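Participant: fold the following for me, if possible:
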Amino acid sequence: MRYPYGTNLTTLIALLQACAQHKNLRKGKEIHAYILISGFLCSPLSTTSLINMYSKCNSITDALTIFDTSTHHQNQNLFAYNAIVAGLIANDMPRPALESYWGMRLAGIRPDKFTFPCVIKACSDVKEILEGRKVHGLLFKFGLELDIFVGSALVHSYLKFGFTDEAHQLFEELPIRDVVLWNAMINGFAQIGQLGMALEACKKMVEEGVVLSNFTVTGILSIFSMMGDLNNGRAIHGFAMKMGYDSGVAVLNALIDLYGKCKWVEDALKIFEMMPEKDIFSWNSILCVQEQFGDHGGSLRFFDRMLRAGVKPDLVTVTTVLPACTHLAALMHGREIHGHMIINELEKDGDDKDDDVYVKNAVMDMYVKCGSMREARLVFDKMNYKDAASWNIMIMGYGMHGFGGEALDMFHGMCEAQLRPDEVTFVGVLSACSHVGLVSQGQEFLVQMQSQYGVVPTIEHYTCVIDMLGRAGQLEEAYELVSAMPIEANPVVWRSFLAACRLHGNATLAEVAAQQVYELEPEHCGSYVLMSNTYGAVGRYEEVSEVRYTMKQQNVKKAPGCSWIELSDGVHIFVTGDRTHPEDYLIYARLNSLTIRMYEHGY
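Facilitator: So this is what the prediction gives:
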C-alpha cells in the first residue's frame, strides 16, 4: 500500500475517521498496517482512532485486540477507555462495556462526561439497578449531575427501569431542556409502554418551543405504530414531509413500521422502494412487514435482494426471515440463512444469553419444521445454554416425525437438566406417544403431568390423548374420555375423534362426532368430507349423497388442496386441479402413471 510521501499521523487519523464513517473495514485495515510499519502505533491518538474505526465497522474483536495491546505501550488513557466502552455499547455488548469501565476505575482513570452516558446505558441494558445508582452518585462527586447529555442518559435509564417518578424529578432538576433531553423522555416512556405519557411529553415539548429533530419524529411515529393509530401517524407523515424530516433514513424506517403494523402494506412497500439509501433497519422493517402478513415468499425475495445489495444480515434479520423458511418448509433457504449466521459470527455466544438461545431456537425450529432432525440435533447439542423452549422444540420435532423414543429421551433429559416441563412440553410428549402408538405411556403422562409436575391438562393435551386412542383403534375409550374430560370438547376434539372413526370404519360413532361438529361449526367443510368418506368406506353410498346434498344446501364448499415443494430455482406451489404450471403436462403424466401403479398393487 502506498501513500503520498510525508504522510503524517494527522492525515492517517483523518483517513481512519473516514473509514469508520463509511464502515470500510478493508481500507481501515490497510491504514492500520501502514500505521504499524510507520511506527505510529505508540501514539495514544492512533490507538483511540483504531479502536473507534474497528468498533464502527462492527469488528469489535479487532477493537478489543488493539485496546489490550495498548497496555504494553501504556496507551490505555481516558480516550482509549471511552472508545472501547462506546464501541462495546454500539455492538450490543453492555456487560463487557461495564467490565471495561470497572477496569478504568481500577486503573485510577477518572471518567468524564463522555464515559458516563455509555456506562449508564450499559447498566440499563443489563438491568444493573444498583450499579446504575452508584454511577448516579459518582456524577455528584465529579460535578456532572447537571450535564445535559449525562442527565438525558440517566433519565432514559430510570424510565427503562420503570422508575418514572425519579426520572421526572431528574428531568425537572436539569437547567436546560434541549431536544436530546426531551427525546430521552419521549422514547423512555414509549419503551416501557407508557404511550400516553410519551405523547404528553411530545405536547409539552412543542409548547416550550423546542425544535423537533429527526429522532423526535421517529419516536412519535413509533408511538403511533405501537398504538395502531394510522390517522395520527399519517398526520405526522404529512408534517415530516412539510418540514423536510422525511429525507432521513430513520424517519422512513419508522414510516415503514407504522404502515406495516397498521396493515397498509402497499404504502410501506412504496416508501421502501423510493428510499435512496437503505440501511439494515430498512431491510429488517420490510421483512417484518412481509412476515406480519404471511407473505413468506416475499420475505425470502427481499432477503435475497438485501444480500445482493451487500447488506450483512444481523440477528433481527435472521430471526425475522427464518419463520418464512419454516412455513414454506424451504430447507435450502434455511440452510443458506444459517450459513450467513455462521459466516457473520451471529451464532457465537454473545453477552445476552437470552438473545443467543432465542436465535438458536429459531434455527432449530426451522430444521425441525423442514424435516431435518439431524441438523436440528446438531444445533441443539452445540448450545451452551438451553431453555425450556429449546427442549420443547426437539421433543415436538421428534414426536412430529415419528421418533417417539427419542422424544421421550429428550423429556427425561430435560428433567435431568432441572428444567421444569410446561404445557408445551406435554403437548410434545403426548403427540409423540400418539404418533408411535405408545398408548399406555401416553395415558400415564396425562395423569402424571398434574400429579407429579403440577401442569393442569388443557384441551390440547386431551386432544392428543384422544388422537392417540383413536389411532390405536380404541374408539370406545376415546369416546369415554371425550365425554368424561372436565373441559367441554371443542370442534378440534370432535374432528380428531371423527377422523379416527373414519380411519377404522366406525360409522356409528362417526355420526355422533359429526353431529357435534355440525352444531359447533356448521360451515366447516372438513367434517362433512370426513363423514362422507366414512360412509363411503363402509358402502353406505346413499348417506354419502345425503352429506353432499347437505353441503350444497348449507353452501359449504371444500377449499382446494394446496402444497409446495422447494427446488433449486425456487418454491413451486400446486393447487388441486391447477394447470398453470409450465410443466403441468409432465406432472400430470407422472401422476397418472403413479395412479395406475397404485391400482395394480391393490390400493
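Participant: C-alpha from now on. contacts and neighbour counts both.
Facilitator: Will do.
Participant: so which strand or helix has the residue nearest the centre of the chain?
Facilitator: Centroid-nearest residue in the chain, with CA atoms, centre = their mean: residue 319, separated by 4.0 Å. Residue 319 is part of helix 315-328 when elements are defined by DSSP states H and E.
Participant: one more sequence to fold, the one below, so I can look at both together:
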Amino acid sequence: MAYLLTLLRLSLLLQLLLGLLPLIRLLLPAKDRRTRSTIGHTLVSCKWVFVIKHAADGTVDRLKARLVARGFTQQHGLDYEEIFSLVAKLNTTGGDLLSALHLFDVLPQPNVFAWTPIIAFLSRSGDHLLCLNAYSRMRAAGISPDGYVLPVAIRSARPTFFTTTALHADAVKFGAATNIYVNNALITAYADSGDIVSARLVFASMDARNLLSWNSMISAFSSAGSIHTLPELLLAMASDGYDPDIVTWNIIMDGFCRAGRCAEAVEIFDRIADPNVVSYTTIILGHARSMHHEDALEIFRRMVGGGTCPPDQDTLSCVVACCRHLGAPNAGREVHARGIKTLEPAAFYCSAGAALVAIYAASNRITTAKRVFGLMDPADLMKENALIAGLAHAGMTGEAVDHFKAMQSRGIGTDPTTISSVLPACSMIQVQQIHAHAIRIYYDHATEVSNALISAYARSGCIAAARSMFSAAHLTRDVVTWNSMITAYGSHGLGGEALALAREMAQVGPRPNTITFTSILAACSHAGLVDQGLEWFERLTKEMSLAPVTAQYACMVDMLSRAGRFEEAVMFIRKMGVRASAGVWGAIMAASRAHGNVEFGKLAFDELAVIEPENAGNYVTMAGIYARAGRWEEGKIVRRMMERKCEVKPSGYSWIQME
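Facilitator: Sure thing, here's the model as predicted:
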C-alpha cells in the first residue's frame, strides 16, 4: 500500500510540473527559451500580422480573413485552427493562462501583434505583474511596442509612478506619444499615482482629444479632490465640441461624494435622465463613505422600486455594508433576498456574505448567520472574522473565543482583523494569550491589533498594559489609537491623563474626530472636570469645527447634572438645536435621583414619558425620587401610571441548592 501511495504522489507531482512548464517558459529570459523552428525560411511579417489581427479585430471580414489565413498557415505547415482558436480565446473572458502561454508554442516568430493579445489577456485577468513581465520580455526580444500594446501595459502599471514614467518614455521613443489611446491611458495612470501635474501635461500636449480624453482628465481632477476645476473643464469640453455623457456625470458625482459634498452629488444624479447601474452605485457608495447610510438605503429603494435598473454585485455589497453599519437586520434581510434573486448565490455571498454574517450575528440570529456562513467559500477568512465579530457583539463571548480556537485547530490562518475581532470577547487571561499569539505571528504591531489590545487591556482593568501598548505603537498610531487610549483613561476615572493626552494629540497627532470629541467629554464627566469639559466643548466646536451630535450633548448634560448644575444642564438642552434624546433626559433624571432633586427629576420624567412612554425604568426611577423625598402618594401615582402603560414583568425567583 505504501508503495502505491508513493507512486501516486510521484505521478501527481509530475503532472503539476508539466502543467507549470508553459509558465516557466514565458518567465525565462528570451535567450534561454528554446529556439523556434523557422520552417525553412523567415515568415512574411505582413501575412502573419493578418493571421493574428483577423482573430482579434472584429472589423475584419471574417470569412475572407479565414480563407487567407488558412492558405498561409497550410503553406508553412502550421495548424491554422489551433492558432485561430487560441487567439480568439484570448479575446474572451473565458480564456485561461495556460492557453495564452501555449500560443507561444505554435508561433514561430511572435511579433508585437502576437504579444498584444497575450499582454491584454494577462491584464484583463488581473495578473498585472505578469503582464508587465511579459511586456519586458517582449522588449528584451527586440520587439518595438505600438499604440495597441502600450495602453494595455500602462493600465497594468498604474498606480506605480516609476513604471508609468518608463512606459511613457517608451511611447516617446517609438513614436506613440501622439496616439490618443496611449495618452488617455497615461492621464489615468498618472492621476492614479497622485501625479496630477503630469496628467495635465499629457492632456495639454494632445493635438486631438476624444470624449474618453476629457472623461479621463475630469476623473483625474475629481480623484484629486479638485472639484473647483470641474466647471472650467466642462466649459472647455463644450468648446471642443463634446457634450458630457453619463460616464462624465458619474465621474463628477463620484468626485463630489469623495469631497463629502453628497447633497450636490444628489443634485447631479437627479438631473440624469436615465441613470444606469454605475450611477446608482456611485451615489450609494458616496453616501456610505460619508456615513450617510440611511440616505444610501433610501436611494437603493428608489433604484429597485423603479424596476428598470437592477442592482449589480457592487451595489448590493455596498448596501449590505450600510445595513451592517446601521444595525438594521430587517433591511439586511430585504437586501439578502434581493441579492439571491438578482445574482448567482456564489457571486453574491462572495462579495456580501461576510457583512450578512455580521448583521445576523449582531442581532442574535445566530442560526441564520451560521447558515450564510456555511454557504460561503470555505477558504474565505472574511467570513470567519465576521462570525467572530458578530458573536462578540451579540454578547456570546464564549462562542466567539471557541470559534477562534476551532480556527486554530483546523489550521486556518489568522490576520489582524481576526485578532481584533476576538479581543472584545476575551477575559484578561485570554487577552494575554491572544497578545502572545499576535507576537508569535508578527501581528502585534499592526495598527488594528494595537488598537484592539489597548481597549481590551483597559476593559480588563489593566491600564498600565494599555499605556504600554500605546507607547509601543508610536510609529503606527492613527486616530483610533489615540481615541482608544483617551477612552481607556476616561473609563478608569483618570480625567487629567485623558485631557493631557488629548492636548498631545492636538499638537502632534492626527486631527480629532467625533469619537475623540465623545471620549474627551466622557472622561471629563466621569472625573467631574466640569469646567475643563465646557472648555473642550467650545474648543472642539469652534476651533476644530466639529459638529456635536447627540452623544456629545448627552455627555455634556450628564457632566453638568452629575455636578448638580441642573439649571445649566437644562439651558444647554434648550440651546442644542436638535430634539433631546431619551439618553439626554435620562442623564438628568439619574442625576436628580442621586442629588434628591425632585423638581428636575419631574421635568426629565415628563419629557421621557413622551419620548418612550413604555419604558418602565423611567417610572421606577421617578417613583424612587418621590420616595426618597418622602412624597409617597405621588410615588404611588407614578407606579399606577406604569401599570397602565407598561408591560409588567413577572416576578423573579431566587434558586438555592439544597444539600
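Participant: ok, back up a step: enumerate every residue touching the alignment partner in the second structure of the residue nearest to the centre of the first structure.
Facilitator: Counting by TM-score structural alignment, residue 319 of the first structure corresponds to residue 518 in the second structure. By CA atoms under 8 Å, 6 or more residues apart in numbering, residue 518 of the second structure lies in contact with 551, 552, 555.
Participant: can you rerun that using 6 Å?
Facilitator: By CA atoms under 6 Å, 6 or more residues apart in numbering, residue 518 of the second structure lies in contact with residue 552.
Participant: ranges for the helices of the stretch 1-150 of the first structure?
Facilitator: 9-22, 25-38, 44-56, 60-69, 78-90, 94-106, 115-125, 129-141, 148-161 (DSSP state H, counting those that start in this stretch).
Participant: Throw the ones you listed into TSV and include distance to residue 492 of the first structure and mean neighbour count, thanks.
Facilitator: Shown next, in TSV, are the helices of the stretch 1-150 of the first structure (distance: least, CA to CA, whole Å; neighbours: other CA atoms under 10 Å):
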stretch	distance to residue 492 of the first structure	mean neighbour count
helix 9-22	56	17
helix 25-38	56	16
helix 44-56	53	25
helix 60-69	52	17
helix 78-90	49	23
helix 94-106	47	18
helix 115-125	43	23
helix 129-141	48	15
helix 148-161	43	24
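Participant: could I get the ones you listed in TSV, plus columns for distance to residue 174 of the first structure?
Facilitator: Output for those, formatted as TSV (distance: least, CA to CA, whole Å):
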stretch	distance to residue 174 of the first structure
helix 9-22	32
helix 25-38	40
helix 44-56	30
helix 60-69	35
helix 78-90	24
helix 94-106	25
helix 115-125	15
helix 129-141	13
helix 148-161	7
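Participant: hmm, who's touching stretch 236-249 of the first structure?
Facilitator: residue 214.
Participant: next, the buried residues of it.
Facilitator: Judged by neighbour count using 16 or more other CA atoms under 10 Å, the buried positions of stretch 236-249 of the first structure are 236, 237, 240, 245, 246, 249.
Participant: measure that stretch end to end?
Facilitator: Terminal residues of stretch 236-249 of the first structure lie 16 Å apart, using CA to CA, to the nearest Å.
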